[in-house]
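# Give me coordinates for this.
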Amino acid sequence: MYSNQMPEMSECIDDCLVCHRECLDTAMQRCIELGGTHVEPRHLRLILSCSELCQAAARLMMIGTEHHRQICRVCAEVCKECEEDCARLGDMESCVEACRRCAESCRKMAA
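Have a look, this model is predicted:
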């Protein structure tokens, strides 16, 4: 657990960092290998945006600023959209799951 963090926030930080890594790895490895619709600009921008937002949300929670609520709200929305897009395209189950968990955690932190 991160210092001075409640357990729910610590879990959200972990979920965000996992999602950040999973989205980045999926975009740079899995999507490029699969090609086709997996490398369309809209999808790549979405999955990379999700990765960046997850990292930013985790960092703001680690800093301890109340601004984390705003970015967690946006992060939850983008994670949900990324989850749905990756599920639609297929062959990205670990990314779908990471986005789902992160979206749920971030929704709780945004409340």
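# can we go C-alpha only for contacts and neighbour counts from here?
Will do.
# For Ser51, which residues are in contact?
19-24 (C-alpha atoms under 8 Å, 6 or more residues apart in numbering).
# what's near enough to touch Val74?
Shown in contact with Val74 (C-alpha under 8 Å, 6+ apart): Leu53.
# ok, Cys75 to Glu8 distance?
Distance, Cys75 to Glu8, using C-alpha to C-alpha, to the nearest Å: 16 Å.
# Check Thr65 too.
Using C-alpha to C-alpha, Thr65 is found at 15 Å from Glu8.
# and these two? which has more neighbours close in?
Ranked by neighbour count (other C-alpha atoms under 10 Å), Thr65 and Glu8 place Glu8 first, with 14 against 10.
# this one next, for a side-by-side:
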Amino acid sequence: MSQQTTLSPEMLACIELCRRCQMVCLGMATGHCLEKGGRHVEPEHLRTMIVCAEICQAAANVMATNSTLHRQVCAVCADICDACISSCRDLDEMEECIFACERCKNSCEAMTSV
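Okay, the predicted model is just below:
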């Protein structure tokens, strides 16, 4: 049996923030935005939120493997979180999504050099 490397506390924290962001983006896209209607359901906005949820889940999964490839995935995740922040910023009642994306973005940016 090979010895498994333990994940750093920073990586574990980033995994949690990615998972939280995934849940918030997906939940708000399929809940709040669909119920709110109007600009909240514009195709590009919903696509951005769903893509953000997907990349956050992928980033968490890649980090969980302890592969150095997490750097590339985290860089893309940070960029997509930034796009989601921009998409949500002009809409009302999207603070929870913006906050989750900001935290995930900042943590993923830090993981690109670890």
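# what's the TM between chain one and chain two?
The TM-score (TM-score structural alignment, normalised by the length of structure 1) is 0.95; 109 aligned residues with a C-alpha RMSD of 1.0 Å.
# among the contacts of Ser51 of structure 1, which two are most distant?
Farthest pair in the contacts of Ser51 of structure 1 (C-alpha to C-alpha) is Cys19 and Leu24. Separation: 8.3 Å.
# which one of those two has more residues nearby?
Per other C-alpha under 10 Å, whichever of Cys19 of structure 1 and Leu24 has more neighbours is Cys19, with 29 against 20.
# which residues touch that one?
51, 54, 95, 98-99, 102.
# ok, now Thr48 of structure 2?
Counted by C-alpha under 8 Å, 6+ apart, Thr48 of structure 2 has contacts 80, 83-84, 87.
# What residue in structure 1 is paired with it?
In structure 1, the residue equivalent to Thr48 of structure 2 is Leu46, according to TM-score structural alignment.
# and that match, what helix or strand is that in?
Assessed by DSSP states H and E, Leu46 of structure 1 sits inside helix 41-63.
# Please apply the same query to Leu24 of structure 1.
In this assignment (DSSP H and E), Leu24 of structure 1 forms part of helix 7-25.
# Where in structure 2 does the next helix-or-strand element following that helix fall?
On the C-terminal side of helix 7-25 of structure 1, the closest following helix or strand by DSSP H and E is helix 32-34. The counterpart of helix 32-34 of structure 1 in structure 2, counting by TM-score structural alignment, spans residues 34-36.
# ok, and for the matching stretch, which residues are buried?
Neighbour-count burial for stretch 34-36 of structure 2, counted by 16 or more other C-alpha atoms under 10 Å, picks out no residue.
# likewise stretch 12-25 of structure 2?
For stretch 12-25 of structure 2, by 16+ other C-alpha under 10 Å, it's 14-25.
# Of the contacts of Cys19 of structure 1, which ones are shared with structure 2?
Cross-checking these against structure 2 gives 51, 54, 95, 98-99, 102 as conserved contacts, using both residues aligned by TM-score structural alignment, their matches' C-alpha atoms under 8 Å.
# Just give me the closest of those residues to Gln70 of structure 1.
Out of the kept ones among the contacts of Cys19 of structure 1, the member with the shortest distance to Gln70 of structure 1 (by C-alpha to C-alpha) is Cys54, at 12.4 Å.
# The residue nearest to the spatial centre of structure 2 and Cys25 of structure 2, how far apart?
The centroid of structure 2 falls nearest to Cys56 when counting by C-alpha atoms, centre = their mean (3.6 Å). Distance, Cys56 of structure 2 to Cys25 of structure 2, using C-alpha to C-alpha: 9 Å.
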